[in-house]
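Q: Sequence first, then the predicted structure, then my questions.
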Amino acid sequence: MKALVTGAYGFIGRHVARRLAETGYRVAGVGHGVWALGEWRRWGLEAWHGVDVTLDTLATYGGEPDVIIHCAGSGSVAYSMSHPRQDFERSVLTTLAVLEYQRLYVPAARLVVPSSAGVYGLAETLPIRVDAPRNPVSPYGTNKVIVEDMARSYARHFSLNVAAVRLFSIYGIGLRKQLLWDASLKFSRGEIDFAGTGEETRDWLHVEDAARLIGAAAQAAGRHCPVFNGGTGVATSNRTVLEILARALRPGLLPRFSGQARPGDPQHYQADIASTRDLAWSPSRDLPTEVAAYAEWYARGAE
């Protein structure tokens, strides 16, 4: 069995590639990023092509995969607020290229499109069910809605096997952006000020649990384009997470919050994963343990 991972250089993409390789797939990757042969092979890839994700490059380098995981694209609400056009291009246009590649060259393949909890926006009810209204509050979330709708359209109209996974807050050793990374930089400098109230909640899913889930979703892909929530079902406040991190990095420091939310940031997220568990999948990582491990990794020099 062969698999193609777009964006395999990225944080989620490389974990997905390694998970697929561990389960018996021969994995190729395409996307942006420059890394040594030994490095990408360590992450389970048999081939790596550092190119833009377009229909032409997919036709040239994609081969004939049985499974496609489209991890390429934008992953930042803040970036979408400052660079909306580029976010659209990275998220929407690359997904269109992948869907066209599947339609024209590998219609029997199973495709998973990682989406985001950002499609829900200001959720009215917690935990958030997959059939909850989509009401994004950022260009990032809006573009993910478009991605999902395109995936569903292609699956229905061209009889393709597609699934979408709405990932919540992904974390783990190696992630050099978002809250844990930014907070580690601050705490290492003795800084304690953060935006928000601290009572904002997120559903934190370890990247290795996310990779297992994406692999399971590939087997459920179909013409109805099923959608799954990628979370743990547990909401944790930003204050709690940052206090765990601070204790591990700089004992005695406590985070301080401005009381003012950042644009595009919803207040609360918690996934309903009842339908996700139907995939015979469940989260396995303990958040406090993994946040402390992240702090230890950062303290070693983030190698």
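A: Thanks, I have the structure now.
Q: drop to CA atoms for contacts and neighbour counts, all remaining ones
A: Will do.
Q: D286: how many residues sit nearby?
A: Per other C-alpha atoms under 10 Å, the neighbour tally for D286 reads 11.
Q: what sits against it?
A: Taking C-alpha atoms under 8 Å, 6 or more residues apart in numbering as the contact definition, D286 lies against nothing.
Q: Next up, a structure to set beside the first:
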Amino acid sequence: MRVIIIGSKGFIGQNLVKYFQEKNYDVWKADVVVDYADVDRYFLIDASTSDFNTVFHYQKYDLCINCSGAASVPDSLNNPMRDYYLNSVNVFKILSAINQFQPECKFINLGSAAVYGNPEELPITELAKRSPLSPYGFHKLQAEQICEEFYSFFKLQTCSLRIFSVYGAGLQKQLFWDLNKKTKTGEPIILYGTGEESRDFIHVSDLAKATELVAQSDFFKADVVNVANGEEVKIKDAVAIFFNNYPNNINYSFSGDSRKGDPLNWKADIQRLASLGYTASIKMVDGLKDYYDWVRRE
């Protein structure tokens, strides 16, 4: 199978490239990052125009995985137009190019559980009400609607993954990256929230495996699939697991103040993903030990 991974230089993109190459897929890459060393099967996208026609005009693919886009709730509040173009408009441009040059190519868009906002009940099924709390969440929802549009009117095979809280070595943002940075300041560590907030964490290697399972499925009728482990982990417990890797005791507290755009509690219903044979292979204690080893090297 020939696969094109758009956003191949990002955290998830790099991990998908590695995973699919190790599985002996014919992997092609595309991103806005100039890399003179990586010229083999790599398309440099002009960030000013985001023209994807060249990507699909000269090569045929069985599958396109879109990992590109913005991935920051706070930044989407500060720069909503930028977030809109990266998470919504570019999806439309990619699907337009696929429709024009090779409409038989399957398309997986890496979306977000941010489309749910604060759910009315747990676990969250794919049929749950969608109530985004940020421009980021709205734009990820729009991307899903664009996938549905191209399936409904042009019969393109599309699928959207609603990814929950992904982590792993190489991720230079979000909770565990911020925790490590705070240990270096010498200042008291004060965290947002109460610690009772929860997330459904998934290691990036398990995300890659889940993506492959979806790619091999028939979930391409504008389907949506939750990608998580179906486990609710309180933030205070996740922090304790991570800090337990440090040789010295880390003192920290929670401010009680919530951050705009952040949901309170998440736990995914992963029956659709599990029906494809998915089971988690990385326990959180092991995944965070690996992440700790990586940040210490960095």
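A: Perfect, I can see it now. The structure displayed is predicted, hence computed values, not measured ones.
Q: Would you map the helices across the stretch 101-250 of the second structure?
A: 135-154, 174-182, 204-215, 235-243 (DSSP state H, counting those that start in this stretch).
Q: Can you check which of those helices gets nearest to E126 of the second structure?
A: Closest to E126 of the second structure of the helices of the stretch 101-250 of the second structure is helix 135-154 (C-alpha to C-alpha; 12.2 Å).
Q: what does that closest one correspond to over in the first structure?
A: Helix 135-154 of the second structure lines up with residues 139-158 of the first structure when matched by TM-score structural alignment.
Q: what does that stretch contact?
A: Outside stretch 139-158 of the first structure, the residues that touch it by C-alpha under 8 Å, 6+ apart are 74-77, 80-81, 84, 87-88, 91-92, 95-96, 99, 103, 113, 115-121, 134, 136, 160-164, 222-225.
Q: Against R90 of the first structure, how distant is the counterpart of K283 of the second structure in the first structure?
A: Structural alignment (TM-score structural alignment) places K283 of the second structure against D286 in the first structure. Separation of D286 of the first structure from R90 of the first structure (C-alpha to C-alpha, to the nearest Å): 32 Å.
Q: Kindly report the same for A235 of the first structure.
A: A235 of the first structure sits 29 Å away from R90 of the first structure, taking C-alpha to C-alpha as the criterion.
Q: where in the first structure is the aligned partner of stretch 164-174 of the second structure, by residue range?
A: Under the criterion TM-score structural alignment, stretch 164-174 of the second structure matches residues 168-178.
Q: cool, and stretch 81-92 of the second structure?
A: The aligned range for stretch 81-92 of the second structure in the first structure is 85-96, by TM-score structural alignment.
Q: Would you mind measuring the gap between the ends of that stretch?
A: Length of stretch 85-96 of the first structure, first residue to last, C-alpha to C-alpha: 16 Å.
Q: now stretch 160-178 of the second structure
A: Chord length of stretch 160-178 of the second structure, first to last residue, is 28 Å (C-alpha to C-alpha).
Q: Of all the residues in that stretch, which ones are buried?
A: Of the residues in stretch 160-178 of the second structure, 160-171, 176-177 count as buried by neighbour count, 16 or more other C-alpha atoms under 10 Å.
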